[in-house]
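[1] no sequence for this one, just the structure:
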């Protein structure tokens, strides 16, 4: 039997799980269910990351033992996955004895291979991010040194560390990327990693001595192994490496590491280098997906949108949340979880299209055949159209699912759902039912409708498992859970003679005028104060008018974006290379990374202030400033109406 090993990142237990942290786990579950349906022996892994300074500090603040805190927080993730019907095969914890033994064994092998050495580290350290920063990378605010990633204050740290010779694996990693072009997806995430490799990897500090909540360094217990090195090793420790050779050799290497884009470097560069160091095969694919916002805003407790997924599930149902996430959010890119869009999608796709199809069909079978599935016989050309579409849909659906193109897979499946609805209109069973001589033709139409619904149920099962089971139960399919396998995804396998069960519709329409939404955004603190400030600004502007000569001092130009890339270790900044025509090329740095992906900027014609004094942001020189309009949490670049030559002056 073919095997498939899929993993999520292990979640750091310093925050409550929310819809954003559940997203990857739901995707992993969908992939696992799909692969099982296709006949694979699947091992699906998730878990929690429980070491590091943040956990120790949080435990001290609560005056409890760190292990007690980890048990409590890890349990919340475990319980949530159970309630979301996640079918993981194992839940790993970095405080597990087996895991800690594996970490020490793994690091000792790296030591034996000469890839770890002792040195001294000096630099700015951010506790929340567990990350060191150089002088060039940090930012300053109110005289304080600030982390460019999270905006919190950093501390200067000097300590003896062990270092991993990451630089040694720069060229081997380049070679691996070249020989395995699909190793990292999506493509633009791979390109980000290649740019890091082009600039050259630096050796990595892998131990800490300022705290003791972690895995001790072999033969030097005053050092604890860096939380990220510890965490990455979970992917092999969960398979019993090195003791359980049978389990490990059965599933390793991993077929798919699912991760968020912010930890791509750790999984696509550092983890493969560590595996090279100990001589283990590399994972086949790392897929770095985007971030979720909720109702257009970053997930935040203060805004009230860091919502427990169970609240959403209670309101809409588990399958609805899963369907919406896969249908409306393109996997790999950033996406927004909009409750309004969810309701629209629910009423349109699930009520109007799917639920109505099932209920209409079963009601007609009840009316014309006493609820018994008839035997098909008399065929027509429209039947061939339906069967051709079923076969092409199965092929397209499987192709898209194999490539993790979930939105495309559902789009193709819904073409079949809609055509099956149309098939009812084309065959007009209500007219056939009035003519006894057309009973055999009516039987074929009813059978084809129910057989199509059966196949739709099978294809939808990885994403909407409860809905699939309901469909099978309505069709009197025995042992519906076991029925979900590749062998049954064929036309004509519905058993005639059995009684269907109409029951209630699978989904019932939401009345948007009466429906009470789950996500109610809190008013931002200081809103009234903010309005006063804005009013004051308007008052000031009325009294500070500038003349045309003053305005002419600002040199506004059209610039074409040639290149765009995110600034390393910054969540906000993008570096742009611009063409200003006769003024030549220009580099600027802009804080737009939360609103635009770099690859979507290339080719745009934007407006910049061309005569602004140069400034340095995270050590990178910026020669100019782009113009953008912002309202609330939406930001839009000012662009030109139609093509115009780069360098054109705004007048």
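    Noted; the coordinates are in hand. All of these numbers come straight from a predicted model, not from anything done at the bench.
[2] Every contact and neighbour count from this point should use C-alpha atoms.
    Fine.
[3] What sits closest to residue 332 if chain neighbours are left out?
    Beyond its immediate neighbours in the sequence, the residue positioned closest to residue 332 (CA to CA, 6 or more residues apart in numbering) is residue 289, lying 3.8 Å away.
[4] Just the residues contacting stretch 237-253, thanks.
    With contact meaning CA atoms under 8 Å, 6 or more residues apart in numbering, stretch 237-253 is reached by 3-5, 43, 45, 90, 92, 98-99, 102-103, 236, 281-284.
[5] Which of those fall in strands?
    Taking DSSP state E as the definition of strands, these contribute 3-5, 43, 45, 90, 92.
[6] From these, pick the one nearest residue 509.
    residue 45 (36.3 Å; CA to CA).
[7] what's the distance between that closest one and residue 462?
    When CA to CA, to the nearest Å is the yardstick, residue 45 and residue 462 sit 17 Å from each other.
[8] what are the ranges of the strands in the stretch 501-650 of the chain?
    Counting by DSSP state E, counting those that start in this stretch, residue ranges of the strands within the stretch 501-650 of the chain are 556-566, 574-579, 585-590, 605-609, 615-617, 620-622, 625-626, 628-631, 634-637.
[9] Looking at those strands, spot the one closest to residue 360.
    Of the strands of the stretch 501-650 of the chain, nearest to residue 360 by CA to CA is strand 634-637, at 43.1 Å.
[10] Quick one: list the elements packing against that closest one.
    Packed against strand 634-637, as judged by 3 or more CA pairs under 8 Å, 6 or more residues apart in numbering; DSSP states H and E, are the following elements: strand 628-631.
[11] okay, residue 45 and residue 462: which has more neighbours?
    Regarding residue 45 and residue 462, a neighbour count based on other CA atoms under 10 Å identifies residue 45 as having more, with 26 against 23.
[12] also this one, for the comparison:
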């Protein structure tokens, strides 16, 4: 029995509506979750929203709402985005949830019992936008007297009574963790964090008294937890912490925290230190992916280039958008997108190559064989094609997806798609209809076998469209796991029961650019 798999995204800060970066992370996590399920693993997948902190409190005030009203409204958009993009989460967690307050207070008490929390006075630079504290040495000059964080956000000088966490105490164990193979990927992020820890860790301010929108610090009137203590705890709340639940025993430690590269410090320094303090096992891996740029530029409201991911999904289709994002960008690096790039890439690969392959093959079987499958003998050319497809679908794509190298895995898959199309051109089944009808049947059915493997392999990326192709092929819903790939008995079973291939519907129609994008 393969071991269970627990994957989380970062929980989104809902002080604005979802943008393409939120969609990118949610889709990537969903591809991983679906891929692991297809391997036969018991998967738990959690995403959600991080709703506390000064930034939310101020935003609510600006809008004349209570923080809870704003949180309810904005969190709804994020959940709708996940649902609209076919993200198969098991729990959409909100930090306003009652069980989350219980879990956050429990981890606080565990850190306090370890002697790692003490009361003092905080004076220093704080970025409301990042919800992060920065050392003077990390700041850059803005306009006039303004100082900016390393992320380019304004910082303000803050003075208040605060609880502190003894982060400095964990410098050596953290260094050891960061240097251990595989904990933090990709390597560039690992090197950054090692350098940060080696430069010396200072104790961390972990409570605030200047606002009250957050989880209350136990037995400390007027203090709410620093938003990151509360936010990070969501990963264990969702498994029932602090109770010893069946889910907790099964899924913790997490297999993967998937996050953006801008919050790696919180997940690979603060979070492991909190867990070490509380006596909780550490997650197995953190992966910091890159940013998605709009025509090479970072999206920002001031540039007016913020994209609603649901509009993209509506224009181009959910599976098409998912495919483009996983195919176009080397996962871990920054990538760029534009409507033109989406149309060009997906027309070339999904519509013209895979979609057309499935459409032509099934149409010819329907038309020239009355839709009936038959037992057939393969030639060397047929077996060569099937070996190419097998290599891509059974080995290449799964191997690369296991490493989160989605674009490389899909490239392996595309090579097999191209090989099928080349085989169609070489064998010319339309000509064989008159000269050698038995050979025509063998060619079409060899393609039938290949298309089944191709559709089965690409399910994590294009779940709805791949399912539509598998439905047209007549593959039962219970026979679509990766373990089913090597099996050839399914074809014999379809022949035996007299399966009829109906006239196919196009799985991946060609896309046009929306009119407003082409001016």
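    Yes, it's here. Just so we're clear, the structure is a prediction, and the values are computed from it rather than from any experiment.
[13] Give me the TM-score for this pair.
    The TM-score (TM-score structural alignment, normalised by the length of the second structure) is 0.95; 512 aligned residues with a CA RMSD of 1.8 Å.
[14] tell me the contacts of the spatially most central residue of the first structure?
    Here the mean C-alpha position of the first structure is nearest to the C-alpha of residue 289 (CA atoms, centre = their mean), at a distance of 4.1 Å. Contact analysis of residue 289 of the first structure by CA under 8 Å, 6+ apart lists 186, 258-261, 331-334.
[15] Narrow these to those that are buried.
    Taking 16 or more other CA atoms under 10 Å as the criterion, what is buried in the contacts of residue 289 of the first structure is 186, 258-261, 331-332, 334.
[16] Show me the two of those that sit farthest apart.
    The two members of those with the most space between them (CA to CA) are 258 and 334, at 14.7 Å.
[17] Around residue 301 of the first structure, how many other residues sit close by?
    Around residue 301 of the first structure there are 11 residues (other CA under 10 Å).
[18] Could you check how far it is from residue 168 of the first structure?
    Computed as CA to CA, the residue 301 of the first structure to residue 168 of the first structure distance reads 42 Å.
[19] Check residue 200 of the first structure too.
    When CA to CA is the yardstick, residue 200 of the first structure and residue 168 of the first structure sit 10 Å from each other.
[20] can you check residue 585 of the first structure too?
    Separation of residue 585 of the first structure from residue 168 of the first structure (CA to CA): 35 Å.
[21] try residue 183 of the first structure
    Counting by CA to CA, the gap between residue 183 of the first structure and residue 168 of the first structure amounts to 20 Å.
[22] more neighbours, the two?
    Neighbours per residue (other CA under 10 Å) separate residue 183 of the first structure from residue 168, with residue 183 holding more: 20 against 16.
[23] Show me where the stretch 1-150 of the first structure has its strands.
    When assigned using DSSP E, counting those that start in this stretch, the strands of the stretch 1-150 of the first structure occupy the ranges 3-7, 11-12, 41-49, 90-93, 116-126, 131-133, 139-141, 144-146.
[24] right, and residue 6 of the first structure touches residue 33 too?
    No. Using CA atoms under 8 Å, residue 6 of the first structure is not in contact with residue 33; the gap is 11.1 Å.
[25] in the helix or strand that residue 381 of the second structure is a member of, what counts as buried?
    For residue 381 of the second structure, the enclosing helix or strand under DSSP states H and E is helix 380-390. Residues of helix 380-390 of the second structure classed as buried under the neighbour-count rule (16+ other CA under 10 Å) are 382, 385-386, 388-390.
[26] which helices and strands does it pack with?
    Helices and strands touching helix 380-390 of the second structure, by 3+ CA pairs under 8 Å, 6+ apart, are helix 406-427, helix 437-457.
[27] looking at those helices, which is closest to residue 342 of the second structure?
    With respect to residue 342 of the second structure, and counting by CA to CA, the nearest of these is helix 406-427 at 14.4 Å.
[28] what's the distance between the closest one and the middle of its chain?
    Using CA atoms, centre = their mean, to the nearest Å, we find the averaged C-alpha position of helix 406-427 of the second structure to lie 25 Å away from the chain's own average C-alpha position.
[29] buried set for it?
    406-414, 416-421, 423-424, 427.
[30] burial measure for the residue nearest to residue 108 of the first structure when sequence neighbours are not counted, as a count.
    If you skip the residues right next to it in sequence, residue 108 of the first structure has residue 218 as its closest partner in space, 6.4 Å away by CA to CA, 6+ apart. The number of residues packed near residue 218 of the first structure is 17, by other CA under 10 Å.
[31] ok, now how distant is residue 66 of the first structure from residue 237 of the first structure?
    From residue 66 of the first structure across to residue 237 of the first structure, the span is 22 Å (CA to CA).
[32] no no, residue 93 of the first structure
    10 Å.
[33] residues shared between the contacts of the two?
    Residues touching both residue 93 of the first structure and residue 237 by CA under 8 Å, 6+ apart: residue 99.
[34] residues near the closest residue to residue 414 of the second structure other than its chain neighbours, how many?
    In this structure, residue 414 of the second structure finds its nearest non-sequential neighbour in residue 349, 7.4 Å apart by CA to CA, 6+ apart. Residues near residue 349 of the second structure, counting by other CA under 10 Å, number 18.
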